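[1] Here is a sequence with its predicted model. Questions after.
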Amino acid sequence: MWGVSVRVWRAPWTVDLRRVVDVHRRGPHDPAFTVAPDGAVWRASHTPDGPGTLRLRAREAEVEAAGYGPGGGWLLERVPALLGEGDDPAGLEPHHPAVKEAVRRQPGLRIGRTGRVWEALVPAVLEQKVVVEEAWRAWGYLLRRYGQPAPGAPDLRVPPPPGVWARIPSWAWHRSGAEAVRARTIMTAARLASRLETAETSAELDRRLRSIPGIGVWTSAETRQRALGDADAVSVGDYHVPGMVGQALIGRKVDDAGMLELLEPYAGHRYRVTRLLEAHGSRAPRRAPRLPIRDYRSF
């Protein structure tokens, strides 16, 4: 039996725990992530040492972390990285009033890193070109069916390792709502997962990811943001982000090219700026009907 290990980490800044780690949550019913009534964040992961669960509680700059299961120690070691210890926002110089105000209001926001490429890649692929609720539904179904109970938190599920994803049958993908294209991309990537995990830089990971059929610039950026904490990996091709950036910075929606032009002065921090603007509540006005959530499953 694996017990629980505890550590206390004190950051040199006031930690905004939810802002930093919520980016790893895939919807309000994510089987691998939950927030307890006492405010503690629980997250399950399949680490190089095996399945583990992490519980985090923060009070200003002090974070109490508990690790459960064979992977608990691995997760505890990386709590500072997860909460943004390796991130350096000091070089960000606001060139727009909205960015300046967002920085002022979000001093505890950091770009953290999980160090787990595969667990960032799978949900990013599921979110390709669909309504996000549809992707969250697929992620939840597949984790509940193929993930194992999380150590110390049996109501949570540990995301399966690549070998399990590679063997998921076609009927289960269909039942989850993920069509063949996304399923094939994940199964192809599963055979290359060990190579992806060993990429030493974000640029190298980008090259390796985009060499896989079905993975493009958006999926690569979404993966590198979470796994490697790349503060510059802007999500080109996103349905909402360009409009949000344009509305916040110049008062009107723009396309990807316009977004990249607006973010050019923030090179090195382009993803950070989009996170800050989102956290600040920037939204582009809706002028089109909301896309429907498809459901073509047969039961």
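    Noted; the coordinates are in hand.

[2] Please make it C-alpha for all contacts and neighbour counts, starting now.
    OK.

[3] And the strands in the stretch 51-200 of the chain, which stretches?
    62-68, 148-150, 153-158 (DSSP state E, counting those that start in this stretch).

[4] roughly how far is stretch 198-212 from the heart of the chain?
    17 Å (Cα atoms, centre = their mean, to the nearest Å).

[5] quick one: contacts of that stretch?
    By Cα atoms under 8 Å, 6 or more residues apart in numbering, the residues outside stretch 198-212 that reach it are 185, 188-189, 196, 215-217, 220-221, 224, 228, 230.

[6] Among the residues you listed, list the two that are farthest apart in space.
    188 and 230 (24.3 Å; Cα to Cα).

[7] So which of the two has more stuff around it?
    Per other Cα atoms under 10 Å, whichever of residue 188 and residue 230 has more neighbours is residue 230, with 25 against 17.

[8] Now for that one: which residues touch it?
    Contacts of residue 230 by Cα under 8 Å, 6+ apart are 111, 202, 224, 271.

[9] before we go on, here's another structure to hold up against the first:
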Amino acid sequence: MAGRFTPRPTRTTVRGGEVAVPAGVPRQASAAGRVRTWAPGFPVDLGLVLGPLRRGPADPTFRAMPDGSVWRASLTPAGPGTLRVAVVGGAVRGEAWGPGAEWLLERLPGMLGADDDPSVFLPRHRVVAGAWHRRPGLRLTRTGLVLESLIPSILEQKVTTDEAYRAWRSLVRKFGEPAPGPAAGGRLWVMPAPRTWALIPSWEWHRAGVDNKRASTILRAVRVAARMEEAAGMAPAAAQARLEVVSGIGPWTSAEVVQRSHGAADAVTVGDLHLPGIVGWALAGDRDADDALMLELLEPYAGQRHRAARLILLSGRVPARRAPRMPRGDIGRL
């Protein structure tokens, strides 16, 4: 649930991390890969569960295909991997390619919300209850990967989503590698390895529109990449504390990461430009709410505050903007 979004209702973040996945008939991929079939025992909505992992409509690591399948390219501890997921007759079919194929298939249930327990959630506001009723397939993903969420979250610090998405797209395509396997028709890329991030020249960061502060934060993080990835095995609060040891990573960024890497149901994003006003408007009619009031309003959902915030975003109940609050910039053209 990225926080620095522009006021457009089609933005993934405005919708609470929902991606439109066509209701097509999934077909098998053209090239044989490793396959896992899994019966989840609950409805799986790929667009809802995997939506927060997409960084903009042209994310080079994520594709929702016309046949109803979702493709992802990841850099796993075992190496690069491509994963194709489709729901066929209530069962989930996962196909994977590359050195990281087995790693991705092993964690497929967790990525689709098997580790999440929405039964403990109790809606306490009409807006939340309505969104909960309309989205029975909402479960929180758990990728088990930290850097793939950390780096784009750093890129999203204090800029518009257009700027952040452009930077992510540019850097991954230029310094990443083509995803293994058929890779959604060759349109997927694996993000760069930590050493590659560390070797990106300063002018390339500038060309991608990334200022020195965000670039320096990413460089500090990738220098301790192993320690960052270790956080995937920690409790969410401990993982956030581990991430925040790195200068430039604060509560906003660490929450954005553990929401995806851990499926952290209580990791509410604080320090966001728009989220307090959206929550305040939905729950109390106060568009000028700050972090303190947002946390007070979400207190009845203690332990499930992130889920409640996502449902509020999914409800579409957002205040009309008086005026754009954050100008768009492009330092790459300066």
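    In hand now; what should we look at? As the structure is a computational prediction, the values presented were derived from the model and not from experiment.

[10] out of the contacts of stretch 198-212 of structure 1, which is most surrounded?
    Neighbour-wise, these (other Cα under 10 Å) top out at residue 224, 28 neighbours.

[11] what does that one align to in structure 2?
    In structure 2, residue 224 of structure 1 lines up with residue 258, judged by TM-score structural alignment.

[12] how far away is that match from residue 264 of structure 2?
    According to Cα to Cα, to the nearest Å, residue 258 of structure 2 stands 6 Å off from residue 264 of structure 2.

[13] And residue 66 of structure 2, by the same measure?
    Taken as Cα to Cα, the span from residue 66 of structure 2 to residue 264 of structure 2 is 30 Å.

[14] so residue 155 of structure 2 makes contact with residue 169?
    No - using Cα atoms under 8 Å, residue 155 of structure 2 makes no contact with residue 169, being 10.9 Å away.

[15] So between those two, which is more surrounded?
    More crowded of residue 155 of structure 2 and residue 169, by other Cα under 10 Å: residue 155, with 26 against 21.

[16] before we move on, the earlier item: closest to residue 248 of structure 1 out of the strands of the stretch 51-200 of structure 1?
    Among these, strand 62-68 sits nearest to residue 248 of structure 1 (Cα to Cα), with 32.5 Å.

[17] tell me, the closest one lands on which residues of structure 2?
    The aligned range for strand 62-68 of structure 1 in structure 2 is 91-97, by TM-score structural alignment.

[18] again with stretch 31-39 of structure 1
    So stretch 31-39 of structure 1 sits over residues 60-68 in structure 2, by TM-score structural alignment.

[19] Check stretch 134-146 of structure 1 too.
    Against structure 2, stretch 134-146 of structure 1 falls on residues 163-175 (TM-score structural alignment).

[20] Check the mean deviation of the matching stretch from structure 1.
    Compared with structure 1 after fitting, stretch 163-175 of structure 2 deviates on average by 0.4 Å (mean Cα distance after the TM-score superposition for structure 1).

[21] Tell me how far that stretch lies from the chain's centre.
    15 Å.

[22] buried sites along that stretch?
    163-173, 175 (16 or more other Cα atoms under 10 Å).

[23] Not including adjacent chain positions, what is the nearest residue to the aligned partner of residue 15 of structure 1 in structure 2?
    Using TM-score structural alignment as the criterion, residue 15 of structure 1 maps onto residue 44 of structure 2. Of all residues not flanking residue 44 of structure 2 in the chain, residue 137 sits nearest, at 5.4 Å (Cα to Cα, 6 or more residues apart in numbering).

[24] and the one you found, what is it in contact with?
    42-45, 48-49.

[25] Which secondary structure element is home to residue 233 of structure 1?
    Assigned by DSSP states H and E, residue 233 of structure 1 belongs to neither a helix nor a strand.

[26] any idea what it aligns with in structure 2?
    Per TM-score structural alignment, residue 233 of structure 1 is aligned with residue 267.

[27] need the contact list for residue 144 of structure 1.
    31, 157.

[28] With residue 271 of structure 2 instead?
    By Cα under 8 Å, 6+ apart, the residues touching residue 271 of structure 2 are 251-252, 291.

[29] Would you convert those into a markdown table that also reports distance to residue 183 of structure 2?
    Listed next are those as a markdown table, based on distance: Cα to Cα, whole Å:
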| residue | distance to residue 183 of structure 2 |
| --- | --- |
| 251 | 34 |
| 252 | 32 |
| 291 | 41 |
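
[30] Could you tell me which of those are located in strands?
    When the contacts of residue 271 of structure 2 are checked against strands (DSSP state E), there are no matches.

[31] Out of those, flag the one nearest to residue 185 of structure 2.
    Once Cα to Cα is applied, the member of the contacts of residue 271 of structure 2 that ends up nearest residue 185 of structure 2 is residue 252, at 35.2 Å.

[32] now that closest one: how far from residue 270 of structure 2?
    From residue 252 of structure 2 to residue 270 of structure 2 the distance is 5 Å (Cα to Cα).

[33] One more: residue 75 of structure 2?
    Taking Cα to Cα, one finds residue 75 of structure 2 at 28 Å from residue 270 of structure 2.

[34] Could you do residue 282 of structure 2 as well?
    17 Å.

[35] Ok, residue 152 of structure 2 next?
    From residue 152 of structure 2 to residue 270 of structure 2 the distance is 17 Å (Cα to Cα).

[36] quick revisit: residue contacts, the match of residue 224 of structure 1?
    By Cα under 8 Å, 6+ apart, the neighbours of residue 258 of structure 2 are 146, 236, 239-240, 264, 267.

[37] Identify, from those residues, the entry nearest to residue 84 of structure 2.
    The nearest one, if we look at those relative to residue 84 of structure 2 and count by Cα to Cα, is residue 146, at 20.3 Å.

[38] quick one: what's aligned to that closest one in structure 1?
    So, by TM-score structural alignment, residue 146 of structure 2 is matched to residue 117.

[39] how many neighbours does its match have?
    22.

[40] hmm, back to that, superposed on structure 1, what's the mean shift for the match of strand 62-68 of structure 1?
    Stretch 91-97 of structure 2 sits 1.0 Å off on average (mean Cα distance after the TM-score superposition for structure 1).

[41] so can I have a markdown table of the strands of the stretch 51-200 of structure 1 showing distance to residue 178 of structure 1?
    Formatted as a markdown table, the strands of the stretch 51-200 of structure 1 follow (distance: least, Cα to Cα, whole Å):
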| stretch | distance to residue 178 of structure 1 |
| --- | --- |
| strand 62-68 | 31 |
| strand 148-150 | 21 |
| strand 153-158 | 19 |
